[in-house]
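[1] From the sequence below, what's the structure:
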Amino acid sequence: MKKLIALMALVVGLFSTNTFANSVSCYVDTMKYDNYTQNRCFGGETYPNFSPKVVFKVNASKEVARVEWKFSGMYQSASVANCTGTTCIVDVYQTEGYMTACVDKIYYKDYTWADVNWCADAEYMYTRNGMWN
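    The predicted structure is shown next:
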């Protein structure tokens, strides 16, 4: 009986852990409901007046106080200039593009910190006048 209880506790523990812990997730904002995916996301939109954005989120195993992000690729730099939170909404251009967001340092609420390199890549495709570029 003890072995059965121990086995059940192990199985419950495996399924209750955060599979996204210590990573970066993202989604490309579209007119439909969007879901975060870990490490890589892709999306596009055909609506000509849509203002494209990519959303990046830190997934950490502890509560986070502040994050230092590094961005590369095609994006509008003003939208990332002061991003120190666990979620960053990045304005992107209305064309095909690619960008990467990485967490460089993470500061936890328990007053510890870590140098990390957690990244997510985003690819986005938008159109002008309903035609793919």
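[2] rest of the way, CA atoms for contacts and neighbours
    Fine.
[3] max-length strand in the protein?
    Once the chain is assigned using DSSP state E, the strand that runs over the most residues is strand 113-128.
[4] Could I get the buried residue list for that one?
    Asn117, Trp118, Cys119, Ala120, Asp121, Ala122, Glu123, Tyr124, Met125, Tyr126, Thr127 (16 or more other Cα atoms under 10 Å).
[5] thinking the second one is in contact with Cys102, fair?
    Yes: the pair formed by Trp118 and Cys102 meets the contact definition of Cα atoms under 8 Å, at 5.4 Å.
[6] Which neighbours do those two have in common?
    Counting by Cα atoms under 8 Å, 6 or more residues apart in numbering, the contacts common to Trp118 and Cys102 are Val24.
[7] so Lys57 makes contact with Thr87?
    Yes: Lys57 is within contact range of Thr87, at 4.3 Å (criterion: Cα under 8 Å).
[8] quick one: which of those two has more around it?
    Between Lys57 and Thr87, counted using other Cα atoms under 10 Å, Lys57 has the larger neighbour count: 21 against 16.
[9] Please report how far the more buried one lies from Trp132.
    28 Å (Cα to Cα, to the nearest Å).
[10] Alongside the first, I'd like the structure of this one:
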Amino acid sequence: MTVQLFLFEKLIEVLPKIKMVTFNCFGPSPKLSNITNKTVNELLKLPHFSKIEKFVLLSIPEQFDIKTFFNFLKKNKIPKSELFFHPSISEAHNILLETIVDEIIENENHDYQVPFIHFYGSILEKRGKLYTLCF
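    Sure thing, here's the model as predicted:
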């Protein structure tokens, strides 16, 4: 049996009035995801994406372009985001996420909605500081 997954960005595309998103990125198997390396760029092309007020992704795979998404958040001040990465992401990706969390914590001026970023291996103290900044 072949499992066909829809792309996450296609779902958001057909919901132009959506205000809140909570989505689990993995399909029926941990090896199947609705997220590709093009997902973030495709989302950013959607005119209504920046109008989403709350954006929560669960079990995010490594293919999600966190650098581009974080740059979008810093420039657009929205949406309020909670990002929970899948435990299977690589050590290199964990380091990238840690670098982004460090940038958020070290920056005293946040003229954007601070995203809550959770990943396996994140340092509890930093997670607490990030949580405080987000909520």
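[11] Now the TM-score, please.
    Once the chains are laid over each other, their TM-score by TM-score structural alignment, normalised by the length of the first structure reads 0.26; 65 aligned residues with a Cα RMSD of 5.4 Å.
[12] the helices in the first structure, which residues?
    Applying DSSP state H to the first structure gives helices spanning 2-16.
[13] which residues sit in contact with Ile66 of the second structure?
    Leu97.
[14] change it to 10 Å
    Neighbouring residues of Ile66 of the second structure by Cα atoms under 10 Å, 6 or more residues apart in numbering: Asn37, Val40, Ile60, Phe72, Leu83, His93, Leu96, Leu97, Ile100.
[15] Helices - which of the residues you listed land there?
    Val40, Phe72, His93, Leu96, Leu97, Ile100.
[16] okay, these in JSON lines with distance to His118 of the second structure and neighbour count next?
    Listed next are those as JSON lines, based on distance: Cα to Cα, whole Å; neighbours: other Cα atoms under 10 Å:
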{"residue": "Val40", "distance to His118 of the second structure": "18", "neighbour count": "20"}
{"residue": "Phe72", "distance to His118 of the second structure": "18", "neighbour count": "18"}
{"residue": "His93", "distance to His118 of the second structure": "12", "neighbour count": "16"}
{"residue": "Leu96", "distance to His118 of the second structure": "12", "neighbour count": "14"}
{"residue": "Leu97", "distance to His118 of the second structure": "9", "neighbour count": "19"}
{"residue": "Ile100", "distance to His118 of the second structure": "11", "neighbour count": "16"}
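[17] so which of those comes closest to Glu9 of the second structure?
    For these, the minimum distance to Glu9 of the second structure (Cα to Cα) is 7.9 Å, reached by Val40.
[18] wait, the closest one sits on Glu9?
    Yes: shown here, Val40 of the second structure and Glu9 form a contact pair, counting by Cα atoms under 10 Å, at 7.9 Å.
[19] related to what we said a few turns ago, okay, and the common contacts of Lys57 and Thr87 of the first structure?
    In contact with both Lys57 of the first structure and Thr87: Val24, Ser25, Cys26, using Cα under 10 Å, 6+ apart.
[20] Could you tell me how many residues sit around the nearest residue to Leu43 of the second structure once chain neighbours are set aside?
    Among residues not flanking Leu43 of the second structure along the chain, Glu9 sits closest, at 5.6 Å (Cα to Cα, 6 or more residues apart in numbering). Around Glu9 of the second structure there are 21 other residues, counting by other Cα under 10 Å.
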